[in-house]
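*Asks:* Compute the structure for the input listed below.
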Amino acid sequence: MKLTSLSLLCAAALALPAAAAFAHDAQDAPADAAAAKANPFTATEVARFNEPWAMTFLPNGRLLVTEKRGQLKVLTIGGSAQTITGVPAVAYGGQGGLGDVILHPQFASNGLIYISYAEKGTASGTAGATVARAKLTLTSSGGSLSNLQVLWRQPKVTGSNHYGHRLAFGPDHKLWITSSERQKFDPAQDLNSPLGKVIRLNDDGSVPTDNPFYNRGGVAATVWSYGHRNLLGIAFDAQNKLWIHEMGPAGGDELNLIERGSNYGWPVVSQGDHYDGTPIPRHSTRPDLNAPEAWWTPVIAPAGFVIYSGTRFPAWAGSGLIGGLASQALVRVKFNGNTAAEAERYPMGKRIREVEQGPNGDVWLLEDGTNARLLRLTPI
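*Replies:* Down below sits the predicted model:
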């Protein structure tokens, strides 16, 4: 989208401390109790996890939860969490570890789940995001993964941040993967590198022939869009449009409508600047590059994302719900066709890592860090 279609930061964003623009991973002060009382929901603790990263509901109402150190748990609501064995070794550290978990569209008949994780390289200090699928078998004591197949890998590079590796199945039953740029900058503009891209594959890891760069072959054939930084939320709306949020540098967190074959500009342009203060040209200087539909300075540090389709919160119908790390909030985004803007911000007093919609339309949140709470939001 052109910059003129942007929804600029709202008054609530302006009220955040300026220091938040420079610290996506910093701990902000807890939200005050008076603001929390204004939230239109009751947050009830259901369980606790150690550094949880993602969750997804099973058809039987049980919940799969990933923990960064490499544990996959299954929780019976009202019961205890049990361990799923067979998870591959992960490269834990920084932003690395066990990441996303989603179900195959035909999970009820094939039992397949998809996981993402940081995987160590052979060279010291290197790692890369990996996506695999496996058969999930549940038992009375937890369960196991079998027939694990790796479908996709990032190259192994140094560093332990900006893996991305959020997963989703689209209405087309294709597998969509967010591949962040591992803080390497320029590869985001190189179609021969998977870093800084949105990747689209068939459910078995093969490449769809209708991808925009399919005829170029190699890595380029897997790419749907490029010029991205650190993509940590992915969701399709009711009109089958794909929305993804990504962390900016010092300022400029983005929410983007993803368009086929489009270049989103990183690191050529941004609504933020480098952490050392070096300015980055704004999107307005390059109208040929795709600008965000909404952006935040100071940052919210977005993590987790769902577009609400339930009936328990009628006012949220069709809205995007984003977890905020630095902002310690649940951020609601209102869509209007191809535009978006922050509508409300609900203080949670803790860093929010993940957001999911439950089977009956309740909203579920995972806090970030050790001894993190799983919260169920029910309407007041």
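
*Asks:* only C-alpha atoms for contact and neighbour calcs from this point on.
*Replies:* Fine.

*Asks:* Tally up the residues packed near T278, please.
*Replies:* 10 (other Cα atoms under 10 Å).

*Asks:* Leaving out sequence neighbours, find the closest residue to G369.
*Replies:* E51 (4.4 Å; Cα to Cα, 6 or more residues apart in numbering).

*Asks:* chain center to the helix or strand where V131 lies: distance?
*Replies:* Using DSSP states H and E, V131 maps to strand 126-139. Centre-to-centre, strand 126-139 and its host chain are 17 Å apart (Cα atoms, centre = their mean, to the nearest Å).

*Asks:* contacting residues around the closest residue to E293 other than its chain neighbours?
*Replies:* Excluding its sequence neighbours, the residue lying closest to E293 (Cα to Cα, 6+ apart) is L6, at 4.7 Å. Residues near L6 by Cα atoms under 8 Å, 6 or more residues apart in numbering: 291-295, 339-340.

*Asks:* could I get those as CSV with neighbour count?
*Replies:* Formatted as CSV, the contacts of L6 follow (neighbours: other Cα atoms under 10 Å):
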residue, neighbour count
A291, 28
P292, 30
E293, 24
A294, 24
W295, 31
T339, 17
A340, 23
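
*Asks:* which one of those residues is nearest V333?
*Replies:* V333 has its nearest neighbour among those in A340, at 6.6 Å by Cα to Cα.

*Asks:* doesn't that closest one fall inside a strand?
*Replies:* Yes. Under DSSP: H, G, I helix; E, B strand; the rest coil, A340 falls within a strand.

*Asks:* was I right about it contacting W295?
*Replies:* No. Look at A340 against W295 with Cα atoms under 8 Å: they stay out of range, at 9.5 Å.

*Asks:* Need the overlap of contacts for these two.
*Replies:* Shared contacts of A340 and W295 (Cα under 8 Å, 6+ apart): 6-7.

*Asks:* Could you report the neighbour count for G78?
*Replies:* The local packing of G78 (other Cα under 10 Å) involves 9 other residues.

*Asks:* next up, for comparison:
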Amino acid sequence: MKSTFTTLAVGLMLLSGTTQAAPLVTEKAKLDLTEFSQGYNHPWSLAFLPDGRMLVTERAGTLRIVSSTGEKSEPVTGVPAVKAVGQGGLLGVILDPDFAKNQQIYLSFSEPADNDTSRTAVAKAKLNGNALSDVKVIFRQAEAINSQYHYGGRLVFSPKGELFITTGDRGSRRDDAQKLDGHFGKVIRVNSDGSVPKDNPYTGDASAKPEIWSYGHRNLQGVAIHPETGATWTHEHGPQGGDEINVAQPGKNYGWPLITYGEEYGGGVIGQKSKAGLEQPLHYWVPSIAPSGMTFYTQPAIAGWQNNLLVGSLKFGQLVRLELTGEKVSHEERIRIGARIRDVQVAPDGAVYLLTDEDNGKILKLSPAN
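*Replies:* Down below sits the predicted model:
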């Protein structure tokens, strides 16, 4: 059900020429919003290293290591070639669950193919200082087409160590989200080496891709594991309206483009709002907020946010905080940040880090006000 709660929060803009900002008063906490680091070319994804540093991808194809005080490295070498056009480029980054032992990381990206085509792919590699080695593509979409849109590209590991990968319908192939013989518009689940888990829903179906976990998605740019249930939560962009949050379950069909709460850009009906056998969203937005990045907040640092879901908004420059009752959104707060939010991550100390999708992209830090 669509939440009827929308709360106005106090907006702020970062003070010109400084890294400090006035306190941000939200419903549950007073926070400081500071500019932690800047000078990134459309940063897309952030992952914390065990020593307090972080990895940040830039869509143009650069991976950087950022120190605990905000200094960014020279580009990490060994990154796979990307087709950085439109929405494509270097996308998600995530650490292996055993990173402390194996130094493995995973990158999603738009992989160039033949004749100006591209596809979503995921590579694993070993991080050695400021270089990647042993780079190996462990997943690539079966289809490569000439499109600059809807790559998906978010990554998360399940508690059991399987890797979930999100994809999109590539814009021009929306009907393929309903087809099981390809990877467009799907949640993918593979093992850390790219092999297929034996309990995936389509491993016994010769007409379906065995990597598929769920289907009928448009463009998934958020995925997170629920801290209590271990379930895989996702969000996806709708067309004009109809952005969705779902709990991705094996073999379930989430309806795109047969059902949606959105419409064609400029107007026009797409499918219908509901249909037997197709999953309804847990939550949806009309108008669209253009969601990107998503995480559960589990730290004690920000009082009242425990087990809330945090979602970035590209369209409105907001951080959206969702309170949950089971698998229902019981309350929504929109916190004005003032820049396109591409990713949302929680640091080990409980601070919330945001990536802004700009030519001069920034890492912003939300922490309890002093």
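
*Asks:* How far off centre is stretch 173-182 of the first structure?
*Replies:* Averaging C-alpha positions (Cα atoms, centre = their mean) puts stretch 173-182 of the first structure 10 Å from its chain's average.

*Asks:* go on, stretch 216-229 of the second structure?
*Replies:* Stretch 216-229 of the second structure sits 8 Å away from the centroid of its parent chain (Cα atoms, centre = their mean).

*Asks:* quick one: the helices in the stretch 1-150 of the first structure?
*Replies:* Assigned by DSSP state H, counting those that start in this stretch, the stretch 1-150 of the first structure shows helices spanning 11-14, 33-37, 107-110.

*Asks:* Turn those helices into TSV, including distance to T137 of the first structure and mean neighbour count.
*Replies:* Compiled in TSV, those are given as follows (distance: least, Cα to Cα, whole Å; neighbours: other Cα atoms under 10 Å):
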stretch	distance to T137 of the first structure	mean neighbour count
helix 11-14	44	13
helix 33-37	40	12
helix 107-110	11	12
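
*Asks:* Export these to CSV and append columns for distance to N161 of the first structure.
*Replies:* As requested, those are arranged in CSV below (distance: least, Cα to Cα, whole Å):
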stretch, distance to N161 of the first structure
helix 11-14, 25
helix 33-37, 31
helix 107-110, 31
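
*Asks:* re the thing from before, relative to E344 of the first structure, how far out is the residue nearest to E293 of the first structure?
*Replies:* Look at L6 of the first structure and E344 of the first structure: by Cα to Cα, to the nearest Å, they are 17 Å apart.

*Asks:* Over to V331 of the first structure?
*Replies:* For V331 of the first structure, the distance to E344 of the first structure (Cα to Cα) stands at 6 Å.

*Asks:* need the strands for the stretch 201-350 of the first structure, in chain order.
*Replies:* Listed in chain order, the strands of the stretch 201-350 of the first structure (DSSP state E, counting those that start in this stretch) span 223-226, 230-236, 242-247, 253-257, 294-296, 302-307, 320-324, 329-336, 339-347.

*Asks:* Likewise for the stretch 51-200 of the first structure?
*Replies:* Applying DSSP E, counting those that start in this stretch to the stretch 51-200 of the first structure gives strands spanning 52-57, 63-67, 71-75, 81-85, 98-103, 112-120, 126-139, 142-153, 157-158, 164-169, 175-179, 197-201.

*Asks:* Specify the stretch among the helices of the stretch 1-150 of the first structure that is closest to E181 of the first structure.
*Replies:* helix 11-14 (26.1 Å).

*Asks:* which residues sit against the closest one?
*Replies:* Against helix 11-14 of the first structure from outside (Cα under 8 Å, 6+ apart): 296-300, 345.

*Asks:* With stretch 189-200 of the second structure instead?
*Replies:* 96, 138-139, 161-165, 203, 210-213, 250.

*Asks:* ok, of those residues, which come out buried?
*Replies:* 96, 138-139, 162-165, 203, 210-213, 250 (16 or more other Cα atoms under 10 Å).

*Asks:* count of residues packed around the equivalent of L46 of the second structure over in the first structure?
*Replies:* Applying TM-score structural alignment, one finds that L46 of the second structure aligns to M55 in the first structure. By other Cα under 10 Å, 26 other residues sit near M55 of the first structure.

*Asks:* Quick check: M55 of the first structure vs L75 of the first structure, distance?
*Replies:* The spacing between M55 of the first structure and L75 of the first structure, counted by Cα to Cα, is 10 Å.

*Asks:* Report the set of residues contacting both of the two.
*Replies:* Counting by Cα under 8 Å, 6+ apart, the residues touching both M55 of the first structure and L75 are 63-65.

*Asks:* Redo those as JSON lines? Include neighbour count and distance to L375 of the first structure.
*Replies:* What follows is those, written out as JSON lines (neighbours: other Cα atoms under 10 Å; distance: Cα to Cα, whole Å):
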{"residue": "L63", "neighbour count": "17", "distance to L375 of the first structure": "13"}
{"residue": "L64", "neighbour count": "22", "distance to L375 of the first structure": "14"}
{"residue": "V65", "neighbour count": "25", "distance to L375 of the first structure": "13"}
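
*Asks:* ok, so of these, who is nearest L231 of the first structure?
*Replies:* Set against L231 of the first structure, the nearest of the shared contacts of M55 and L75 of the first structure by Cα to Cα is V65 (19.8 Å).

*Asks:* How about the closest one: what's its closest non-neighbour residue?
*Replies:* M55 is the one closest to V65 of the first structure (Cα to Cα, 6+ apart), at 4.3 Å.

*Asks:* what residues does the strand holding V131 of the first structure touch?
*Replies:* Contacts to strand 126-139 of the first structure, defined as Cα under 8 Å, 6+ apart, come from residues 84, 91, 110-121, 143-160, 163-165, 179.

*Asks:* can you do 6 Å?
*Replies:* 111-121, 143-158, 163 (Cα atoms under 6 Å, 6 or more residues apart in numbering).

*Asks:* wouldn't the residue nearest to G369 of the first structure be in contact with T370 here?
*Replies:* Yes. Counting by Cα atoms under 6 Å, T370 is a contact partner of E51 of the first structure at 4.9 Å.

*Asks:* so can I have CSV of the strands of the stretch 201-350 of the first structure showing distance to G272 of the first structure?
*Replies:* Formatted as CSV, those follow (distance: least, Cα to Cα, whole Å):
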stretch, distance to G272 of the first structure
strand 223-226, 18
strand 230-236, 13
strand 242-247, 10
strand 253-257, 8
strand 294-296, 9
strand 302-307, 15
strand 320-324, 18
strand 329-336, 20
strand 339-347, 18
